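In: here are the coordinates; sequence isn't available:
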């Protein structure tokens, strides 16, 4: 039986946020793969930062220009917020290392802002400015699995040793190209990496654009996973900044109150993890890759 860990509302309240649902989960149906301890920091004493974070942001054509702008503005605003800077100070080291990645199809991932240590207002402002100043682009297809594989490989070049490692993936659609997303998720979390999600649940399901219903459920069952994993769905455009700030605060804090474990009603996902691939096949009449 699958079990999921739900981050209590007190965490969100502590971050000064209301109106969002933070959901933590394991690796989906079945037992989570065992962590390979060789992939984890030897101890907190060996660490140099509190957390290593890859911000992996969807730039596929399903993201309209306004959504792209709001998504980027959300990160820029979050990095300079009192809540973010306050959470930063509470860590053992008082600093993190972050990189910002844009992704679309299976072979389309780019590092927009390379790894940088953030240890206070000045470095946070400089990182945010680099995001804001970069040109916008859009690209074809949606490969969450490609984004996860690319992001996981980046940790070896972070230049730091974090107590935790997190991939923070945001997007508005299901995987429709590349490796299967749930299998990729399992491979990534087996390396001791947590995957958190920010699904954009803004559009009515539309076969023409391959938007799906219950994208938040898809992210919970097929995308996020690892220790203390959670997601925060965005259901309204006005929530971008607040949701992004909440997510970063939770990731930096790296702690939750006592978790409430809720058994799933079934041993299978509530939504098919290949729904995006099947929609692509049905629309174009050919293999999704």
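Out: Perfect, thanks for sending it. Just so you know, these numbers come straight off a predicted model, no measurement behind them. Residues are numbered from 1 along each chain as shown.

In: hey, let's count contacts and neighbours off CA atoms from now on
Out: Fine.

In: all strands of the stretch 151-289 of the chain, in order?
Out: In the stretch 151-289 of the chain, the strands defined using DSSP state E, counting those that start in this stretch lie at 162-171, 194-199, 260-263.

In: I'd like those as TSV, with mean neighbour count appended.
Out: Below are the strands of the stretch 151-289 of the chain laid out as TSV (neighbours: other CA atoms under 10 Å):
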stretch	mean neighbour count
strand 162-171	25
strand 194-199	27
strand 260-263	12
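
In: need those in CSV (columns: distance to residue 86).
Out: Output for these, formatted as CSV (distance: least, CA to CA, whole Å):
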stretch, distance to residue 86
strand 162-171, 18
strand 194-199, 21
strand 260-263, 26
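
In: which element is residue 12 on?
Out: Assessed by DSSP states H and E, residue 12 sits inside helix 9-14.

In: pull out the buried residues from that helix.
Out: Residues of helix 9-14 classed as buried: 9, 11-12 (neighbour count, 16 or more other CA atoms under 10 Å).

In: same question, stretch 104-112
Out: For stretch 104-112, by 16+ other CA under 10 Å, it's 104-106, 108-112.

In: what of stretch 75-91?
Out: Buried residues in stretch 75-91, defined by neighbour count with 16+ other CA under 10 Å: 75-81, 83-88, 91.

In: for stretch 168-184, same thing?
Out: For stretch 168-184, using 16+ other CA under 10 Å, the buried residues are 168-182, 184.

In: this is the other structure I want to compare:
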């Protein structure tokens, strides 16, 4: 009887496991138009954006799952950092450090945005318990190979996956409009514009603030 009481006490005193608020796949463009310096700007900027105090607080509090994808041309998309649960600031710092040091997989291929979305979308099966499924895709050019990204919109919607984007308008000034019309999808989906790679660190930080902090707060208010 004493043992039973002890087990029951442990059961009711043990706090419930915290639910995952957000599964966020960070999809980074490593196509041929991105040189070595620009790749470094993207990775360092993304790592620092994740370390932003407000972003990191929201990710840890929401027990987020993060994943990094490198993508370029057709059949060239790779998960370079698998789903990682951000259950502490140490976990967040380890993930950010991995992003900053992540070696580039490809250098001289085309831009297959649709295939990047398709492959990334399939990875959310592993984090089905998370409330929100979000792909954060960056790019400096239109899709010129493989399936068109707009052809995946219905499937993305049906699976509850939102796509936000950052358009790096280094050489294509109308890229934001292209991303708006063809790439983003889902409730509250948006595009952030960067005039060039030099603007990327500031823009990706603001983008993360909007989708991780502001959208999470809005979701909590509706519940």
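Out: Yep, that arrived. All values derive from a computational prediction rather than experimental measurement.

In: so which of the strands of the stretch 151-289 of the first structure gets nearest residue 4 of the first structure?
Out: For the strands of the stretch 151-289 of the first structure, proximity to residue 4 of the first structure was assessed by CA to CA; strand 260-263 is nearest, at 6.0 Å.

In: which other helices and strands does the closest one contact?
Out: strand 3-6 (3 or more CA pairs under 8 Å, 6 or more residues apart in numbering; DSSP states H and E).

In: so for residue 216 of the first structure, which of the strands of the stretch 151-289 of the first structure sits nearest?
Out: Closest among those, once you apply CA to CA, is strand 194-199, at 5.9 Å.

In: now do the SS call for residue 112 of the first structure.
Out: strand (DSSP: H, G, I helix; E, B strand; the rest coil).

In: for residue 170 of the first structure, see how far away it is.
Out: As for residue 112 of the first structure, its distance to residue 170 of the first structure is 15 Å (criterion: CA to CA, to the nearest Å).

In: do residue 201 of the first structure as well
Out: Noted for residue 201 of the first structure: a distance of 11 Å to residue 170 of the first structure, by CA to CA.

In: any common contacting residues for these two?
Out: Common neighbours of residue 201 of the first structure and residue 170 (criterion: CA atoms under 8 Å, 6 or more residues apart in numbering): none identified.

In: quick revisit: what range does the helix holding residue 12 of the first structure cover in the second structure?
Out: On the second structure, no counterpart of helix 9-14 of the first structure exists by TM-score structural alignment.

In: top helix in the second structure by residue count?
Out: helix 36-51 (DSSP state H).

In: that older thread, looking at the strands of the stretch 151-289 of the first structure, which is nearest to residue 277 of the first structure?
Out: Nearest of the strands of the stretch 151-289 of the first structure (CA to CA): strand 162-171, 15.9 Å.

In: what sits closest to residue 119 of the first structure if chain neighbours are left out?
Out: For residue 119 of the first structure, ignoring the flanking residues on the chain, the nearest one in space by CA to CA, 6 or more residues apart in numbering is residue 95 at 4.3 Å.

In: need the buried residues of helix 9-14 of the first structure in CSV with distance to residue 246 of the first structure, can you?
Out: Converted to CSV, those look like this (distance: CA to CA, whole Å):
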residue, distance to residue 246 of the first structure
9, 12
11, 9
12, 7
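
In: which among those residues gets closest to residue 134 of the first structure?
Out: Ranked by distance to residue 134 of the first structure (CA to CA), the buried residues of helix 9-14 of the first structure are led by residue 12 at 30.6 Å.

In: so that closest one sits against residue 246, correct?
Out: Yes. If you go by CA atoms under 8 Å, residue 12 of the first structure and residue 246 touch, sitting 6.9 Å apart.

In: what sits against residue 161 of the first structure?
Out: Residues in contact with residue 161 of the first structure (CA under 8 Å, 6+ apart) are 41, 46-49, 52.

In: ok, it to residue 84 of the first structure distance?
Out: From residue 161 of the first structure across to residue 84 of the first structure, the span is 21 Å (CA to CA).

In: picking that back up, would you format the buried residues of stretch 104-112 of the first structure as a markdown table with distance to residue 128 of the first structure included?
Out: A markdown table is the format used below for these (distance: CA to CA, whole Å):
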| residue | distance to residue 128 of the first structure |
| --- | --- |
| 104 | 22 |
| 105 | 25 |
| 106 | 27 |
| 108 | 23 |
| 109 | 20 |
| 110 | 17 |
| 111 | 14 |
| 112 | 11 |
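
In: of all pairs in the residues you listed, which one is the farthest apart?
Out: Maximum distance among these (CA to CA): 17.1 Å, for 106 and 112.

In: most neighbours, which of the contacts of residue 161 of the first structure?
Out: Neighbour counts for the contacts of residue 161 of the first structure (other CA atoms under 10 Å) peak at residue 52, which has 29 neighbours.

In: aligned to it, what sits in the second structure?
Out: Under the alignment (TM-score structural alignment), residue 52 of the first structure maps onto residue 23 of the second structure.
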